[in-house]
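> I'll drop the sequence and a predicted model, then ask my questions.
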Amino acid sequence: METAVNDATRTVFSRLAGWFAKSWESSAEADMIASLDDSTIRNIANDCGITPDQLIELAKVGPHAADEMLAMMRALNIDPTEVELRLRNEFRDMQITCSHCASKGECRKDLARGAAAENFGHYCGNAEHLNALRANPDLLIA
């Protein structure tokens, strides 16, 4: 019984540690962007094809805010690398949409239980794009 309690404690602790690490990483990214002068922020945003406000917002949500998009693409048999190479602007726009999504919990649950392909159309802000991508054989995982 004691082992089960210790395992549960370790699991909760590791999840909390991961959450804190992710929060700190996001905060560090946002602080780094905030420390730049306006001209540099404009230049970086321009290089990325986004507005300065979008750059700041993306820095606030952190570098892993669109990880679900990559997982969803794989669940739908779409090759994220091919999409990024061939459709860079669309890929970026989809990342922005995903990073601001309010349905991440539902998305993660569906991805974890293998039900994403059946359900994503009900909540995913990128559903239309994803359906178009999976209709293109050149973008599918071989």
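Ah, there it is. Numbers count the residues shown, from 1 in each chain.
> could you use CA atoms for every contact and neighbour count after this?
Will do.
> how far is the longest helix anywhere in the chain from where the chain is centred?
For the chain, the helix with the greatest residue count under DSSP state H is helix 2-34. Helix 2-34 sits 18 Å away from the centroid of its parent chain (CA atoms, centre = their mean, to the nearest Å).
> same thing with stretch 37-44?
For stretch 37-44, the gap between its own C-alpha mean and the chain's C-alpha mean amounts to 24 Å (CA atoms, centre = their mean).
> if we can go back for a sec, show me what counts as buried in the very next helix or strand once past the longest helix of the chain.
Along the chain past helix 2-34, the next helix or strand (assigned with DSSP states H and E) turns out to be helix 38-48. For helix 38-48, the buried set under the neighbour-count rule, 16 or more other CA atoms under 10 Å, comprises 41-42, 44-45.
> would you turn the residues you listed into JSON lines with distance to residue 124?
Written out in JSON lines, the entries for the buried residues of helix 38-48 read as follows (distance: CA to CA, whole Å):
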{"residue": "41", "distance to residue 124": "30"}
{"residue": "42", "distance to residue 124": "30"}
{"residue": "44", "distance to residue 124": "28"}
{"residue": "45", "distance to residue 124": "25"}
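> here comes the other one, which I'd like you to weigh against the first:
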Amino acid sequence: MLVNDSARTVFARLVDWFAKGWESSAEADMIASLDDFTIQSIAHDCGISPDQLIELAKAGPHAADEMIGMMKALNVDPAEIELRLRAQFRDMQITCAHCTHKGECRKDLASGAAAENFAHYCGNANELNVLRANPDFLLG
């Protein structure tokens, strides 16, 4: 019985992984199928370049999830930053989406070591340190 449960868990994880990949691929294909004017308009509305829009679509909808986790690990309120510093929040998301240290980041977030290690690899380290030094941006 234990083998069946393990097999189902592995199978469920594989299905989830494929579904996420398909979702990201479908979104990237949808963006790529738009005409240049529409891509430029959407990018302009988002405050990013058309190339950034396409890159972010390829990265997928969860490409910057670690940033929210890192903010919380540093006692920074992500909702407050998004509300009050929208452009900075967006720029930090873009940096996070392009990060090559996601494995290390996820490991540190899971183990509770993110606050002591993030400065060694996080592309948003300087911004995060400034934010966590401001009492107005800290979690309740």
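Looks like it came in fine. This structure is a prediction, so every number in the text was calculated from the model and none was measured.
> quick one on the thing from earlier: what angle do helix 38-48 and the longest helix of structure 1 make with each other?
Angle, helix 2-34 of structure 1 to helix 38-48, by axes from the mean of the first three to the mean of the last three CA atoms, to 10 degrees: 110 degrees.
> list just the nearest of the buried residues of helix 38-48 of structure 1 to residue 69 of structure 1.
Comparing the buried residues of helix 38-48 of structure 1 against residue 69 of structure 1 with CA to CA picks out residue 45 as the nearest, at 21.3 Å.
> how much space separates that closest one from residue 30 of structure 1?
Summarising the geometry, the distance separating residue 45 of structure 1 from residue 30 of structure 1, computed by CA to CA, to the nearest Å, is 14 Å.
> distance of the counterpart of residue 19 of structure 1 in structure 2 relative to residue 46 of structure 2?
Residue correspondence to structure 2 (TM-score structural alignment): residue 19 of structure 1 is matched to residue 17. When distance is defined by CA to CA, residue 17 of structure 2 is 28 Å away from residue 46 of structure 2.
> before we move on, what about residue 25 of structure 2?
As defined by CA to CA, residue 25 of structure 2 lies at a distance of 20 Å from residue 46 of structure 2.
> in contact with the residue most central in space within structure 2, which residues?
Among the residues of structure 2, the one closest to the centroid is residue 64, at 0.5 Å (CA atoms, centre = their mean). Taking CA atoms under 8 Å, 6 or more residues apart in numbering, we find residue 64 of structure 2 in contact with 93-94, 96-97.
> turn those residues into a markdown table, columns for neighbour count, secondary structure and distance to residue 104 of structure 2.
A markdown table is the format used below for the contacts of residue 64 of structure 2 (neighbours: other CA atoms under 10 Å; DSSP: H, G, I helix; E, B strand; the rest coil; distance: CA to CA, whole Å):
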| residue | neighbour count | secondary structure | distance to residue 104 of structure 2 |
| --- | --- | --- | --- |
| 93 | 20 | helix | 17 |
| 94 | 21 | helix | 18 |
| 96 | 21 | helix | 13 |
| 97 | 21 | helix | 14 |
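> what about the alignment partner in structure 2 of residue 28 of structure 1, how many residues close to it?
Residue correspondence, TM-score structural alignment: residue 28 of structure 1 in this structure matches residue 26 in structure 2. As a burial measure, residue 26 of structure 2 scores 15 neighbours (other CA atoms under 10 Å).
> relative to residue 7 of structure 2, how far out is residue 26 of structure 2?
28 Å.
> repeat for residue 35 of structure 2
Look at residue 35 of structure 2 and residue 7 of structure 2: by CA to CA, they are 44 Å apart.
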